[in-house]
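Participant: After the sequence you'll find the predicted model.
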Amino acid sequence: MHESNKLSLEQEFSLRSFETQVQRMSREQAQQFLVKLYEQMMMRETLYKSFLKQEWGIEPSPEF
């Protein structure tokens, strides 16, 4: 793996903590959590795409 793709020490710790939390979940809780996590990932992707379009001048900035 390229050096810039490695996790920081803080991220490694966070990952281990997350792993412990997931191991304590029931199967049903884990399945619900995964669906919610996937939804949030899609929302983040949509926000990134929108931001990039605005920055590249492809899409006008929203009026507030």
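Facilitator: It's in.

Participant: okay, CA-based contacts and neighbour counts for the rest of this
Facilitator: OK.

Participant: do you know how far the most centrally placed residue in the chain is from residue 48?
Facilitator: In the chain, the C-alpha nearest the mean C-alpha coordinate belongs to residue 41, at 4.9 Å (Cα atoms, centre = their mean). Per Cα to Cα, to the nearest Å, residue 41 is found 11 Å from residue 48.

Participant: take the one below as the second:
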Amino acid sequence: MESSGQLTLEQQFQLRILQQSIEKLSAEQARDFLLEAFRQMMVKDNFAKQMFKDCYL
């Protein structure tokens, strides 16, 4: 298994596809995309925190 700081080969491939898609976006679309990506990361973080919290109760 990869270390937590490394991407799997599949993730690297997905990142490359995303990079190619982003290159086609306007500046406004890129900002909206970035904001949504950060929002989703925050939701994921909250979910993980809640799972750990529930695990130790």
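Facilitator: Nice, I can see it. The structure displayed is predicted, hence computed values, not measured ones.

Participant: Could you get me the TM-score between them?
Facilitator: Once superposed, the chains reach a TM-score of 0.86 (TM-score structural alignment, normalised by the length of the second structure), with 55 aligned residues with a Cα RMSD of 1.2 Å.

Participant: distance of the equivalent of the residue nearest to the centre of the first structure over in the second structure from residue 22 of the second structure?
Facilitator: Mapped onto the second structure by TM-score structural alignment, residue 41 of the first structure lines up with residue 41. Separation of residue 41 of the second structure from residue 22 of the second structure (Cα to Cα): 18 Å.

Participant: mean per-residue distance, the helix ranked longest in the second structure to the first structure?
Facilitator: Ranked by residue count under DSSP state H, the longest helix found in the second structure is helix 27-55. Its aligned residues in the first structure lie a mean 0.6 Å from helix 27-55 of the second structure after superposition (mean Cα distance after the TM-score superposition for the first structure).

Participant: picking up where we left off before, contacts only, for the residue nearest to the centre of the first structure.
Facilitator: By Cα atoms under 8 Å, 6 or more residues apart in numbering, the contact set of residue 41 of the first structure is empty.

Participant: since we're on residue 30 of the first structure, how many residues are nearby?
Facilitator: Counted with other Cα atoms under 10 Å, the neighbours of residue 30 of the first structure add up to 15.
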